[in-house]
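Peer 1: Fold the following for me, if possible:
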Amino acid sequence: MTDVEHLLGQLSLEEKVSLLAGQDFWSLPAIERIGLRSLVMSDGPIGVRGVGWAPDDPSIALPSPTALAAAWDVELADRAGQLLGQESRRKGVHVLLGPTVNLQRTPLGGRHFECYSEDPLLSGEIAVGFVRGVQRHGVGTTVKHLVGNDFETDRMEVDVRIGERALREIYLAPFERVAESGGWGVMSAYNSVNGQSMAQNGPIQDEILKREWGFDGVVVSDWRAARDTVGAALGGLDIAMPALESPWGEKLVSAVRAGEVPEEVIDDKVRRVLLLAQRVGVLDGGPAVTVPEDLDGNAIAREVASRSFVLVRNENYTLPLEPAALTKVAVIGALATDARVLGGGSAQVSPPYVISPLAGLEQALSGVDVEFTIGADPRPFLPAAHGPGWTPAKVTMGGHSFEVEPAAVRWIGSLPGGLDPAGVDEILLETTFTPAEGGEHTFAVSGFGTFELSVAGTKAYAGTLHPPTATRADLLLSPREQRVHVRLDAGEAVPVVLRQTIARGMAHTVSTTLGHRGPGPDEEGMIAEAVRLAGESDVAVVVVGTTEQTESEGFDRTTLALPGRQDELVSRVAAANPRTVVVVNAGSPVLMPWAEEVAATVLTWFGGQEAGAALAEVLLGVTEPGGRLPTTWPRREEDCPVLAVVPSDGVVAYGEGVFVGYRGWLRSGVAPLYAFGHGLGYTSWRYDELTVNETEAVVTITNTGARAGREVVQLYIGSSPVDPERPERWLAGFENVEAHPEETVTVRIPLPPRTFEVWADGGWVRRTGEYRVIAAHALDDPRLTATLEV
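Peer 2: Sure thing, here's the model as predicted:
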């Protein structure tokens, strides 16, 4: 084992400080004379992007974190983490920036697809499994964003006011769980908490995280969140990222020499960085990293997807479908072919392939007539050109070429082919299109920069999509689109060339899409066509969901309603075919005014690269939809106990205290559309027995159905009588159960001391008295109740 103290003694002040800030966008510097190599970080958490976003180096794309939480399975989270640890090693990454354990306080949060749940226990346990899996490969994690980064509006500057009890019992709880389980890193948030910026929030980062919890890992800033040299140094931050506009470097050296920052504070930070370097294998003399056996990433992506899908409605046993009884299936919706498989923002990667719902069903129903129509298109931008008639797009820049399909390129950081950004001032995208249908075709350019588009040798567009004053955030999170119309003849191949001009040195950030839509009916005509097709089919599968412009990092949602005319589409299709199955492709809750009109509804979150294959298996009963809701889904926006995300005078006050998520729903007495923990399967369960003591609950259940299946046994606890200062009941534990028909199984669910404690008078206080212990299928579906005197 390397003697960290010995190494520390060999470093000058300048060298120490150099290890506490990025040398570029993603890495820390090396100091070769002490055997320290550069430590590389990368965005996650559904894939490993690497130091760029290079489409010629694809990344396995798992389902969204809300999907992983919906499986309610710590071991599955562990396997997902192992896969991403494996991917990190493959891409030369030592620290994965994730997971995100901020809570879904209000369903309007734009980044909630990247967060696990509205419940701190579920979030913490899934995060522990994920972190354990990643770190098994000797790859670090940074659980984020500490703390109160539960919405996107003004997230860089907003001051979140959280009472001490809610802070401890709700918002810090998942971070505490990961810290105590051995996580190696934490990322601090942009926002302030109770008047103090998180990047320099000593009471939380230093006093609570490091001293009280005994956390020995590193605290890294969110990118450009550290703004004050002395404040960040004294406030518990260890690494300020990236190099761009860093407040440290020479400024921190000067602050130490001026006596504003004690050198022992710097030494503590460097010790933590060297320990991390030792753990991830970039410091000579550290323990060897034992890499587990290779995992099949595609198989895990499919398993996580199917296990996460939540069947919230299944009238008259519509699902699973019986393929032998089907002759014609209608597949409807723009997202059936252009599925959202991952969320927008820093969680994006370039997957090697994507199986759409339509492709998955076509492959699984090879002997059935599967017909598709759009019905209603909610996408404000045209989809990237791909599919029948299109050749893969050849991308050329700086003498390096590669192919992409669909016709879109995007990266942050390193360029494909290892090109120097300073030497790239142009990107050329070339493809050939052979239309199956003649008439007016619509082409589009979206992204940022100056473009020239030619179709069939004729210039169709030339111009700049963003003004010179656009910020980096504007470019990444608010792309613009320009459409043009070109008449083409059926069967005649035409070249399509998109040339993008980039300012010198700016090629490290690129986002460009060539969009296309063929001739077709107007909006009303598309819905009418869907209704006609549904009426002619044995079953109609309608895929609806959000778009990147309505649910993404960088902004919050303004409404929970599905964009466009998708709600109307569902209602009209359901009226035409009573066997209508709706697939909701959204990362977090949406309104479903048609919920009682359809035969079945499946929530698929952002399902990752295997989404369509997993969906086909679930709809056809090859696998059971194993998910349970990690969030409450409202019937109406106004029913939500907490909704607003807009700051008032720069402040968002968490005035509801501990009554977050289902805790608030229980206090309001309003029934949601679908409660926390809800989810149906393809078999039935009898809860036979519940026994409980102060350390564990023992639950025995029997599979009373005709199929093997999986049940998530959920344990809720509440004081008796109900204490008005505490939720009516709260999640105390859970366990997955698998059983064959007529098989009886028993599970033991631990009850740690914190189950019966509240934060009061500056510490954890055990509340004695009588408690109700409830074994449940869901929050609103209790099966067995016992009492416990504590």
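Peer 1: switch to C-alpha atoms for all contacts and neighbour counts from now on
Peer 2: OK.
Peer 1: Does residue 765 lie in a helix or a strand, and which?
Peer 2: Assigning secondary structure by DSSP states H and E places residue 765 in strand 763-766.
Peer 1: residues touching the nearest residue to residue 332 once chain neighbours are set aside, list them.
Peer 2: Leaving aside its chain neighbours, residue 332 sits nearest to residue 542 (4.6 Å; criterion: Cα to Cα, 6 or more residues apart in numbering). Contact criterion Cα atoms under 8 Å, 6 or more residues apart in numbering gives 331-333, 336, 570, 580-583 as the residues in contact with residue 542.
Peer 1: Could you do residue 101 as well?
Peer 2: Taking Cα under 8 Å, 6+ apart, one finds 115-117, 123-124, 127, 143-145, 174-175 in contact with residue 101.
Peer 1: would you turn these into TSV with distance to residue 750, neighbour count and secondary structure?
Peer 2: As requested, those are exported to TSV (distance: Cα to Cα, whole Å; neighbours: other Cα atoms under 10 Å; DSSP: H, G, I helix; E, B strand; the rest coil):
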residue	distance to residue 750	neighbour count	secondary structure
115	25	27	strand
116	21	29	coil
117	20	31	coil
123	17	28	helix
124	15	25	helix
127	18	31	helix
143	24	28	strand
144	26	25	strand
145	28	25	strand
174	17	28	helix
175	20	27	helix
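Peer 1: Residue 748: which of those is nearest?
Peer 2: Closest to residue 748 out of those is residue 124 (19.0 Å), distances taken as Cα to Cα.
Peer 1: hang on, isn't that closest one packed against residue 174?
Peer 2: Yes. Using Cα atoms under 8 Å, residue 124 is in contact with residue 174, at 4.0 Å.
Peer 1: Can you report how many residues neighbour the closest residue to residue 752 other than its chain neighbours?
Peer 2: Excluding the flanking residues, the one nearest residue 752 by Cα to Cα, 6+ apart is residue 695, at 6.2 Å. Using other Cα atoms under 10 Å, the number of residues around residue 695 comes to 11.
Peer 1: Go through the contacts of residue 542 and flag which are in strands.
Peer 2: When strands are assigned by DSSP state E, the members of these inside them are 331-332, 580-583.
Peer 1: please give me the structure for this one as well, since I'd like to look at both together:
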Amino acid sequence: MGFTNAEFNGCNGKSGGVPRLGFPGYCLNNAENGVGGAEGVNAYPAALHVGASWNRELAYARGMHMGREFRRKGVNMALGPSIGPLGRSPKGGRCRNWEAPSNDPYLTGMLIHDTTAGMQKYVIANIKHIVGNEQEASRKYPRFLPAPNHNASISSNIDDKTMHELYLWPFMDALRAGGASVMCSYNRVNNSDACQNSKVLNGLLKQELGFQGFVVSDWFMQQSGVASALAGLDMVMPIAPYWADGNLTQMVNNGSVSMTRLNDMVTRILAPWYKIGSQSEEDGRPPGHGIPASLVQPHEFVDARSPDSKPVILQSAIEGHVLVKNVNKALPLRKPKFISIFGYDAAGQFMNTAEAAGFNLWKMGMRNALQFQNGTTFTAAALDLLFGSSLEQTTTGPEIALNGTLFTGGGSGAVVGSIDAPLDAFKRQAYDDGTYLAWDIQTPNPTVNAGSEACLVFINALGSESWDRRNLSDAYSDGIITSVASQCNNTMVVIHSVGVRLVDEWFDHPNITAVILGHLPGQDSGRALVELMYGRQSFSGRLPYTVAKQEADYGHVLDPVQPSDKTPYYPQVNFTEGVYIDYKHFIKEGIEPRFAFGYGLTYTDFEYSNLQIDVDANATSLRLPPNPEHILQGGIDSLWDEVARVRCTIENIGDVAAKEVAQLYIGIPGGPEKVLRGFEKQLLVPGERGVFEFGLTRRDLSTWNVMEQSWELQRGDYGVFVGKSVLDVPLTGRFEIGDVTQCYLASNRTLGEDAFASQGTTQNFQGQQGYLGGAISIVAWCRGVGRALLPARQARRRQRKAYRHSVPTTQFHLFPSNFAYRTRTTANKLAYDYQLCPPASSPSDQSHFDILSLVPHALLAKHHQPIMSDYVNEFDLTDFMDTPPTSPGFEQPTTSECLDQIDWENPNYKDLASVDWNALHEEIIGVVLGEPADEQLQPDDR
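Peer 2: You can find the predicted model right below:
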């Protein structure tokens, strides 16, 4: 296994080649914010920074330019982008670290989809890590490496619903974009190692999500030979102790692993190279030719950078900054005469040569942190366990990086020869403006010159793979801020951080006028900040996570779980919070955050108006996704069918051009009050109005049904919230998906107007049929759609009649005109074909209601639009129902009670005034039952 050519030694991972097939082997390399371990490349803003930009176009462009640099370096497989850890715990080293865009699955999914699509124009992307690696504590050591203990890795115990709706969700988007490889994680999932968990790899990933590529292990994490092969592991990195030296061949020869499975591995590994990776060898050079084994030894310099990547890097850096405080328009700065700069994060690294203090200082991120704030040296010994292993559970890393500005995170960041640090950029701006610039970046309690018009304080918060964060703030940095603020009445704070950083210690200080969360902006850190703080561009970043007022507000997920007395060797973490992490947790528990998810200020104001909601009544009438056998990468193809669309108008009512990020949240029946389901970012000049649109797919409106093992549209009232953050939503509305109808309300409508909206649009209704359908929908709606029929027949009548209690309605053209229910023997097949009930059981109550719901609109079409009468068919429903649905305590209102709620004074209803509703209802019953409407059922039939 591995290359024989020494040129390949710089690759993080290597695979063997097959010369007769022209396959040279894989060179795998880290890819968190650029090509890892190489010079001549750019250091891009981190994924977290892209998450704060809420900009899908930038995510794609960043991925594409990164991918091109990999290709030019001879890397044909990039180890990124990262989805998991998603970010369950705010203290998680990688979890709420810099490697993924957000702890919201929708935002992460959208941005990783575009990043993957961009990268794979040039290089194979590796989507990682599946799944549940939500803390670094108790991360397992490889069995064959020295370790302080041999405990099993922490088990992330995740229920099926939470797995699908939270942790698996963004993987669906990455695979939908064509992700060609996936990395399994260090942890166990429900007590089975993730890299040999058949449910995860074979069941969820390859079967349910239709993954066609290959699964590679995280470094050194193959745990067995036969079991891992059968569980779905295809490639092992960096070495394969259980498969090498003929072991895998022997497994196949003795029948432990089938030849079919071996061929499956080979096909999955080779196919992505022929589709994507082979482009890397178009110049005939071998993989990894630009990744030297040592940067400090003589080697060929391969410059992979391109001039057209510079605008993307800068704009990505700009848009990931989030302005969270700006008192009395302290920003933007307007050619001040005197500025003072403080804080250890302002300048670039003070040394970037090799082998300083026992390790390579030019490697950024965690290796950039020389000391704890109390002066304790962070030595190379602590780094021995960084990659492919774990720290002891009591070990924590430094909280801040004192060796210059933090522009990337710890673990596997890109190498860069120089960065534009904030202090450098402000020196240039001061030179241009004639501003006097003073700075003291080392003193914990600096003296502030009384003539300072503005005082800028730079701090950071560090995190890394291999350890979890101890705190979400630190006293050393807070002390610098409060010291400066006590002397300067225009103090501005800039925080570069890997995620959540609490600010309540000083945020309300009257002398602190502006606060910027700068995240990890990459090599253009200073240049981007000057562009923003001097007003050449307005801030447009929004928080991709929630900032609490105190640590305890995050609840029991705050601290990573440690082994207990009950589980000292097999540590367990139970995800009992379900999907309620971050903002969903805060809303559920009624906790007011310091900064809400999606929050961010600009230099202007925006006004929201004209909310419109369109629902496709046909698409939403099926409870489960149609054509379940049609699975593409990412899952059932119909899950991505658009079933609704939301629009609104936003106007820039200020005097500065700025980008607004409009956010759509949906309240799904039975779920969290709000979940992010759309966002759009537009630049608006003063006075300009823009139309923002959000398409909603079937998946967006569905929840995971554990019993049916399928995504399911919920029946009931869906809330619609459009605004500037999860808590600032100036536009609200709703729509209803009933068992057989859709009613929705986008403004102040009457009950009757709301029902009229069931014809598939929110306005411009035409024709009498639309009004009648709307009125009938009112009847169905207030009569309790989900309880439509209560068939409790005596045995002698059960084969011939169905008891009527009330009748639901729907769009009549749901099924083809030749659809007719025939005999009970076809019940399962028809119900399965139309996804009305699970195939392994008899037709559910839900299918009864859906099939019967064809009749009312068909009847209306027969009476009021003869051209549609072809849709009225012979329905033989006599053999349909076996057992009655139960409805304890449910009381149906009468038709008259429902009709009393209609606003008959509304001129739109003038054509309905003469309708004999009771007679029409009786006629509908007659059509449904296939018997005279006046045939009354006896009490004992109920």
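Peer 1: so which of the ones in strands among the contacts of residue 542 of structure 1 is the most crowded?
Peer 2: So for these (other Cα under 10 Å), the most neighbours sit at residue 332, 31 neighbours.
Peer 1: show me the contacts for it.
Peer 2: Shown here is residue 332 of structure 1, whose contacts under the criterion Cα under 8 Å, 6+ apart are 372-375, 530, 540-543.
Peer 1: Next step: these restricted to strands.
Peer 2: When strands are assigned by DSSP E, the members of the contacts of residue 332 of structure 1 inside them are 372-373, 540-543.
Peer 1: So residue 643 of structure 1 is in contact with residue 150, correct?
Peer 2: No. Using Cα under 8 Å as the test, residue 643 of structure 1 is too far from residue 150 to be in contact (11.8 Å).
Peer 1: So the two - more neighbours on which side?
Peer 2: Using other Cα under 10 Å, the more surrounded residue of residue 643 of structure 1 and residue 150 is residue 150, with 25 against 15.
Peer 1: which of the contacts of residue 542 of structure 1 sit farthest apart?
Peer 2: Between any two of the contacts of residue 542 of structure 1, the greatest separation by Cα to Cα is 14.5 Å, found for 336 and 580.
Peer 1: residues contacting the alignment partner in structure 2 of residue 709 of structure 1?
Peer 2: For residue 709 of structure 1, the aligned residue in structure 2 is residue 658 (criterion: TM-score structural alignment). If a contact means Cα under 8 Å, 6+ apart, then residue 658 of structure 2 has 537-540, 602-604, 683-685 as its contacts.
Peer 1: cool, residue 134 of structure 2 as well?
Peer 2: For residue 134 of structure 2, the contacting residues are 84-89, 92, 94-95, 156, taking Cα under 8 Å, 6+ apart as the criterion.
Peer 1: Dump those to a markdown table, plus secondary structure, neighbour count and distance to residue 707 of structure 2.
Peer 2: Output for the contacts of residue 134 of structure 2, formatted as a markdown table (DSSP: H, G, I helix; E, B strand; the rest coil; neighbours: other Cα atoms under 10 Å; distance: Cα to Cα, whole Å):
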| residue | secondary structure | neighbour count | distance to residue 707 of structure 2 |
| --- | --- | --- | --- |
| 84 | coil | 29 | 26 |
| 85 | coil | 28 | 27 |
| 86 | coil | 29 | 26 |
| 87 | coil | 31 | 28 |
| 88 | coil | 29 | 26 |
| 89 | coil | 27 | 29 |
| 92 | coil | 30 | 32 |
| 94 | coil | 31 | 33 |
| 95 | coil | 30 | 30 |
| 156 | strand | 24 | 22 |
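Peer 1: and residue 431 of structure 2, how many neighbours?
Peer 2: As a burial measure, residue 431 of structure 2 scores 12 neighbours (other Cα under 10 Å).
Peer 1: Let me know the secondary structure of it.
Peer 2: The three-state label for residue 431 of structure 2, taken from DSSP: H, G, I helix; E, B strand; the rest coil, comes out as helix.
Peer 1: So which of the ones in strands among the contacts of residue 332 of structure 1 is the closest to residue 205 of structure 1?
Peer 2: Minimum distance to residue 205 of structure 1 across these is 43.7 Å, recorded for residue 543 (Cα to Cα).
Peer 1: Could you report the neighbour count for the equivalent of the closest one over in structure 2?
Peer 2: Using TM-score structural alignment as the criterion, residue 543 of structure 1 maps onto residue 458 of structure 2. For residue 458 of structure 2, the count of nearby residues is 25 (other Cα under 10 Å).
Peer 1: Residue 458 of structure 2 touches residue 404, doesn't it?
Peer 2: No. Applying Cα under 8 Å, one finds residue 458 of structure 2 not in contact with residue 404, separated by 10.1 Å.
Peer 1: list the residues that contact both of those two?
Peer 2: Common neighbours of residue 458 of structure 2 and residue 404 are listed as 344-346 (criterion: Cα under 8 Å, 6+ apart).
Peer 1: Which of the residues you listed sits closest to residue 331 of structure 2?
Peer 2: Of all those, residue 346 has the smallest distance to residue 331 of structure 2: 18.4 Å, by Cα to Cα.
Peer 1: can you tell me which residues contact that closest one?
Peer 2: 404-405, 421-423, 441, 457-459.
Peer 1: Now check structure 1 for the residue matching it.
Peer 2: Superposed on structure 1 with TM-score structural alignment, residue 346 of structure 2 falls opposite residue 336.
Peer 1: I'd like to know how far that match sits from residue 239 of structure 1.
Peer 2: According to Cα to Cα, to the nearest Å, residue 336 of structure 1 and residue 239 of structure 1 sit 43 Å apart.
Peer 1: same deal with residue 644 of structure 1?
Peer 2: Counting by Cα to Cα, the gap between residue 644 of structure 1 and residue 239 of structure 1 amounts to 33 Å.
Peer 1: Quick check on the two: which one has the bigger neighbour count.
Peer 2: Neighbours per residue, other Cα under 10 Å: of residue 644 of structure 1 and residue 239, the larger number sits with residue 239, 28 against 16.
Peer 1: That one contacts residue 223, correct?
Peer 2: No. Taking contacts as Cα under 8 Å, residue 239 of structure 1 lies outside contact range of residue 223: 10.3 Å.
Peer 1: doesn't residue 78 of structure 2 fall inside a helix?
Peer 2: No. According to three-state DSSP, residue 78 of structure 2 belongs to no helix; its state is strand.
Peer 1: That one - how many residues pack around it?
Peer 2: The burial count assigned to residue 78 of structure 2 is 29, neighbours taken as other Cα under 10 Å.
Peer 1: That concludes my questions; thank you for your assistance.
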